[in-house]
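Peer 1: okay, here's the prediction I keep looking at, along with the sequence it came from:
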Amino acid sequence: MLTNTDWLEYRNVHSPDKEAIVDKSISYSYEDLHNRVNYLSAYFLQNGVQSGEIVPVILHHHSQFIITVFALWRIGAIVAPLSPKFPETELKKLVLFLDCRVYISEETSEFDFVNHKKITPDLTYKKSFSGNSLWNINKPGGAIIIFTSGTTSIPKGVLISFDSLYNSFTAISKFDNYGSHDTFLASLPFNHIGGFSIIIRSLLCGGTLLLPQNTSHGGILEGILKLNPTLISLVPTVLNRLVKSGIKPNPKLRSVYVGGASSSESTIKGALKAGYPIIKVYGSTETSAMVCAYRPSLITGNINASGYALPGNSIYISDQYNKPAPKGMEGEIVIESPALFTEYFKNLEETQEKKKNKNYYTGDIGVIDSNGLLTVFMRRTDLIISGGENISPIELEKEIAKLNFIKEVYVLGVDDDDWGQVVVAVFTTNNNNIPENENVIRQHLLKSLPSFKIPKFFIQLKHIPKNEMGKPNRNKLLKIILQDVRLNTSQDREE
C-alpha cells in the first residue's frame, strides 16, 4: 500500500515518460505533471496557502484542475472541489460553510467573495517547490471534501481521507484488473466523487486520463468516439443516448461503469445488445465511489441487480431492529468498507447517525439474494437522482414557497428512461395565471440554483391530495403527473 507516499512522486520515479493526461491538444507525461505540480505548489505557498487548511477549488473540467489539486495536496491542504457552473449565491453559501481563508478560481471568473482571498493558478510560474511533500501523510483532516445533496437543503460536506481513496481504488482495480495500459475518460464532473475518483484510478494504476472537450452529453459522446478509452463511467442518460445514436463500441473499450442513477432495464439491455461491456455499480460519496459491481448478461438475466460487494467490502441488509436480515428480505443497505468517509464536515450528529461500529447506514432500500447479489430498490427516501445529479426536493420546495402567489408546493421525481428520474413540481396558487406562474417560478429558481436542479415539469392543481396524516399523497400525485401529456413528449433539459 502506498501509505505516506506522494502518489505522483511515485509515478514520476517509476514511469516518468508514461503519458499521464491528454487534454485536447496537450499531453503531459508523469514527469511533466510532477514538475508542473512542483511549480504550482511553490506558487501557492508564496500566496499564503497553509498546510491543513481547506481550499475550495472552483475550476473547469481541464488539466488545470488536476494540477491544482495535486499541488494543494503536496503542500498539505484539503481540497474542496466546487463547480464553476453553480450560481454565485450557491458558491458563496458553500465557501462560507467551509470557513476557509482562500479559494482557487480562474482569472475570468466573475464571482468574488468578500473576506476570502482569490488565487488564480499560474502555470507559468517556474520556482520549484523544495520542501518535503505532505501528500498522503497521516494527519488529522483528510484529502477532499465533496458536497452531496441530502434530503434537506443544508449542504453535506463529506470528508474523505487518502486511505479511503486508495482503498476504493484497490477494490475496483482487483475486480477489473487495472493496468498502465488503461485509458480513462474523465466523463463525470470533478466536483462529484464519481468524476474525482476517475482521476485517482488513472494515477494509481499509472494509466492515462483523457479529458473530453466538455462534460455535456454531446462532449462525452464525442470523447468516446475520438479518444477511444478503455474505461468509461456513464450516467444512464448518456448511456441511453449512446445506444440510440447507433455508435458501436471501439475494440479497446473493455468496461462501461453505469451508476449515479437508477438505470432502466431497457437501457441496459439496449447497451448489451449493442455490444457495450456494461458493469453496473453501486456506491456513494460516503463510500468514496463504488462498493458493488456486477456484469449483467442477457443470458443469465438479473439485469436490474446492482452488484456484488467488491473485494475488501461487505454489505448486509438491516431489518427494522437494526439486525442483519435473512437473505431475500428487503431492508436498509448497510456497508462495511475500508473506503468509508471520515465524517460529515461540521455535522457530528449526522455522522454518528450514519456511521456506527465501522458500518455506514445508507438509508437506501434493497435486498441481497442467496448468492450475495444486491438489488437496490430505492436510493434515499425523497432524494431525486436525475442525469446523475442529486437533487433535494426540500431545497426546491423552500425556494418556490418564497413566491407570494404559492399556496402549497410538492416536488418529486418521476422515473424516466433517459434521465433516470425527472423533477416535477406540483403546486397550488392564489391565482389562475397558469402559464405565467410556471415561467415566474422557473425564472425565480434560475436566480439561485444551477440549471440541473430546475424542475422539468410544473403542474398547477386546485388542491394537492393528502393522506390521513395530512401529508401529500405521493401515489395519487404520481397518477396525476403521469396523466400529464407533457411527460410523453421528448424535451431536452438544459445541460
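Peer 2: In hand now; what should we look at?

Peer 1: okay, CA-based contacts and neighbour counts for the rest of this
Peer 2: Fine.

Peer 1: what about Ala77, neighbour count?
Peer 2: Residues lying near Ala77 (other C-alpha atoms under 10 Å) number 24.

Peer 1: for the stretch 51-200 of the chain, just list every one of the strands.
Peer 2: When secondary structure is read from DSSP state E, counting those that start in this stretch, the stretch 51-200 of the chain shows strands at 54-58, 78-81, 102-105, 117-119, 144-148, 156-160, 183-185.

Peer 1: second structure follows, compare the two:
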Amino acid sequence: MSWDTDWLKKRARITPDRVAVVDGETRERWTYHNLHDRAERLASYLLEIGVTKGERVALISPNNIWYFDLMFACTKLGAIFVPINWRLSKNEIYYILEDCQPKLIAYHDKFKPLLSSRYRGSLLNINQQHEILLKKTSLQHYFVDVDETDPLAIIYTGGTTGKPKGAVLTHQSIFHNAINTITSWNLTGDDTTVTYLPMFHTGGLNALSIPLLHIGGKVVIDDKFEVQRIIKVINEERCTILLLVPTMYHVLTETELFQKTSFPSMHTFLSGGAPCSYRIYDAFAKKGLAFKEGYGLTEAGPNNFYINPNDVMKKRGSVGKPMLYNNVKIIDHNGDEVRCSEVGEIVISGHHLFAYYWNNPTVTAETKKNGWLYTGDLGRFDEDGYFYIVGRKKDMIITGGENVFPLEVEHIIAEHEMVAEVAVVGISDEKWGEVVTAFIVPKEGVSLMKEEIELYCKAYLGSYKVPKIIRFVSHLPKTAVGKIDKKQLVEMVL
C-alpha cells in the first residue's frame, strides 16, 4: 500500500470539531469526529454480519448522511460501496443487484417496494435500524490491507441506451479526482456546498462532496429541489460553491426570488451533466455572479476542466482547460489529434479514471485503450486552448450527408424569447437518412407556431440545420439526474 486509503481518519484527527456534514432539512450537524466515529461503528457492524474485503454493500436512499456512512465504512474494510439509482424500475434495480451481488442492501423505507422478493441477501432498514446500530455496535479492532488500486465503489451509469454498466472506481480514482479538484479549483476548508444532485450519481458524490470533505470543508445534503428552500439553505449555511444541472438552473433563474437574491456568500455557480443554455449565462452575468460549466462523466472524475470565472463571458460555452493532473485530447476517426477548431472525440487520461466495467470486459476494452478513456463525446478547442463540448457522437445527426450537432441548434432555439426549453434529436427518414427534429416547451401562457421557429432558425442556421419536424410539448422527459432523455423523445416520434 503506497498511501493510507483511510484519509477520513486523518482528517478527523486534524479537524475533529469542524462541521463536516449538515442535513439540509433538519439542520442536524456532524463534525469530522462524528463522521469518522459513525464510519468506524458501521464498519464494525459490517464485520459482524460477515462483510469482508471485496464484497459489495448497496444503498438505495434519498440524499442523506447514510451515503457517507456506508462509503467510509467500505473504505476501512476494503468493501465496495454500490449506490443504487432509485429512479430506475424495479426490474432494472433487480438487474443491478443480480450483477453486483451485494452482501447487504441498506434501504430507505419508501424504496422497499423497489426491492424484488427474488433478492436473497441481507437487508438493513436504515430508518428503523441504522442509528440504533451506530449506538449499540461496539468498536472492533481489525486490520484490512487496502491498496489504492482496490475497488471502492461501483456506480451504475444510466440505462437509456441499454442495460446499466457498473463503472468500478478504485480508491485511487476517487482520491485523485478529489486532489485534482481541490488544487485546480482552489477549494479550501472554508468552502461550503449544498448537494442537490442525487448521491447515487457521481455528480452528487464525487464532483464536490468528497473533494470538500477531503480538504475539510462543509457539505450540506438535501434532496428536495425547491427554489425557496435552496436559496434559504445557500444563504443560511453561507454556501460558497454550488453544482446543479442545466434544468435546475433553468428553474432557478426563471423565478422572481432569484432576481431579488444577491447570494452574498457564493463565489461560484457550476453547471454540469449537460451543455447549458446561453440564457443561463446571461442571467448570472446580469447579477454579477460567477457562473461556469464543467465536463465529466462517471468513468472520469467527474471533474476534468477548469475555467476562471473572469474568462467565462469571453469564452462563453467553454468548459475551460484540462485540470492539473489529467490529460485531454481530441481525436478523429483514425485516432489522430485534430487541429484547432476541428471537431473530434474527447479522450481523457489520468489516475482519476475508472478501472473497468463490472462483469463487462468487452465494453471495458472498447472504452479504455492504452490508458485513455474514449468518452463518446465530441468536442473542439480554440486557438487559446479552451475546450468546448459539441455533443455525443451517437447524437450527431447526419441529414442528406451533412453533419448537424444538436447542441448548436438547441442553443439558437433556446435564445428565442418565447421558448422555455428545447431538445433536438435526429429521426430516421427514408429520403434524408435523418431529419433534424426539435421538441420545444413554450413559455407559460404563450403560443408558438412552427413557422415562427423556422423563420427564426433560418436567420442563424444553414438550411440543412433548420428542424424539419417541430413539436411543441408541455415538458421534456428527464433522466434520474435531470438530463433531457433524448431516447424517449425519439420514441415519441417513431
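Peer 2: Thanks, I have the structure now. Given the structure is predicted, the values throughout are model-derived calculations rather than measurements.

Peer 1: picking up where we left off before, and of the strands of the stretch 51-200 of structure 1, who's closest to Ser255 of structure 1?
Peer 2: strand 183-185 (10.1 Å; C-alpha to C-alpha).

Peer 1: how about the strands of the stretch 51-200 of structure 1 in CSV, adding mean neighbour count and distance to Asn240 of structure 1?
Peer 2: Shown next, in CSV, are the strands of the stretch 51-200 of structure 1 (neighbours: other C-alpha atoms under 10 Å; distance: least, C-alpha to C-alpha, whole Å):
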stretch, mean neighbour count, distance to Asn240 of structure 1
strand 54-58, 25, 30
strand 78-81, 25, 28
strand 102-105, 22, 34
strand 117-119, 17, 40
strand 144-148, 24, 24
strand 156-160, 24, 30
strand 183-185, 25, 18
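
Peer 1: for Leu227 of structure 1, find the nearest of those.
Peer 2: Using C-alpha to C-alpha, the strands of the stretch 51-200 of structure 1 put strand 183-185 closest to Leu227 of structure 1, at 8.0 Å.

Peer 1: if we can go back for a sec, mind putting the strands of the stretch 51-200 of structure 1 into JSON lines with distance to Lys323 of structure 1?
Peer 2: As requested, the strands of the stretch 51-200 of structure 1 are exported to JSON lines (distance: least, C-alpha to C-alpha, whole Å):
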{"stretch": "strand 54-58", "distance to Lys323 of structure 1": "38"}
{"stretch": "strand 78-81", "distance to Lys323 of structure 1": "36"}
{"stretch": "strand 102-105", "distance to Lys323 of structure 1": "44"}
{"stretch": "strand 117-119", "distance to Lys323 of structure 1": "49"}
{"stretch": "strand 144-148", "distance to Lys323 of structure 1": "28"}
{"stretch": "strand 156-160", "distance to Lys323 of structure 1": "26"}
{"stretch": "strand 183-185", "distance to Lys323 of structure 1": "40"}
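
Peer 1: for those, which one sits closest to Ala261 of structure 1?
Peer 2: Among the strands of the stretch 51-200 of structure 1, the nearest to Ala261 of structure 1 by C-alpha to C-alpha is strand 144-148 (14.0 Å).

Peer 1: for Thr381 of structure 1, which of the strands of the stretch 51-200 of structure 1 is the nearest?
Peer 2: Closest to Thr381 of structure 1 of those is strand 144-148 (C-alpha to C-alpha; 14.8 Å).

Peer 1: which part of structure 2 lines up with that closest one?
Peer 2: Alignment of strand 144-148 of structure 1 against structure 2: residues 153-157, by TM-score structural alignment.

Peer 1: distance between the matching stretch and the chain's centre?
Peer 2: Relative to the chain's own centre, stretch 153-157 of structure 2 is displaced by 12 Å; criterion: C-alpha atoms, centre = their mean, to the nearest Å.

Peer 1: give me every residue that touches the spatially most central residue of structure 1.
Peer 2: Compute the mean C-alpha point of structure 1, and by C-alpha atoms, centre = their mean the closest residue is His192, 3.0 Å away. Contacts for His192 of structure 1 (C-alpha atoms under 8 Å, 6 or more residues apart in numbering) come out as Ile146, Phe147, Thr148, Thr285.

Peer 1: now, among these, which is nearest to Tyr166 of structure 1?
Peer 2: Nearest to Tyr166 of structure 1 among the contacts of His192 of structure 1: Thr285, at 14.2 Å, using C-alpha to C-alpha.

Peer 1: from Ile145 of structure 1, how far off is Asn359 of structure 1?
Peer 2: Noted for Asn359 of structure 1: a distance of 20 Å to Ile145 of structure 1, by C-alpha to C-alpha, to the nearest Å.

Peer 1: likewise for Ala289 of structure 1?
Peer 2: 13 Å.

Peer 1: quickly find the element holding the residue lying farthest from the centre of structure 2.
Peer 2: Within structure 2, Lys431 marks the point farthest from the mean C-alpha position, 38.1 Å out by C-alpha atoms, centre = their mean. Per DSSP states H and E, Lys431 of structure 2 falls between elements, in no helix or strand.

Peer 1: returning to what we had before: hmm, which two among the contacts of His192 of structure 1 are most spread apart?
Peer 2: Using C-alpha to C-alpha, the contacts of His192 of structure 1 span at most 8.3 Å, a distance reached by Phe147 and Thr285.

Peer 1: how about the top helix by length along structure 1: buried residues?
Peer 2: Taking DSSP state H as the criterion, structure 1 has its longest helix at helix 30-46. Buried residues in helix 30-46 of structure 1, counted by 16 or more other C-alpha atoms under 10 Å: 30-44.

Peer 1: in structure 2, what residue corresponds to the residue nearest to the centre of structure 1?
Peer 2: His192 of structure 1 maps onto His201 in structure 2, by TM-score structural alignment.

Peer 1: repeat that for Pro465 of structure 1.
Peer 2: So, by TM-score structural alignment, Pro465 of structure 1 is matched to Asp429.

Peer 1: tell me the contacts of Gly195 of structure 1?
Peer 2: Gly195 of structure 1 neighbours (C-alpha under 8 Å, 6+ apart): Ala186, Ser187, Leu188, Pro189.

Peer 1: what distance do you get for the residue nearest to the last one when sequence neighbours are not counted to Thr428 of structure 1?
Peer 2: With sequence-adjacent residues excluded and distances taken as C-alpha to C-alpha, 6 or more residues apart in numbering, Pro189 of structure 1 is closest to Gly195, at 5.0 Å. Separation of Gly195 of structure 1 from Thr428 of structure 1 (C-alpha to C-alpha) stands at 39 Å.
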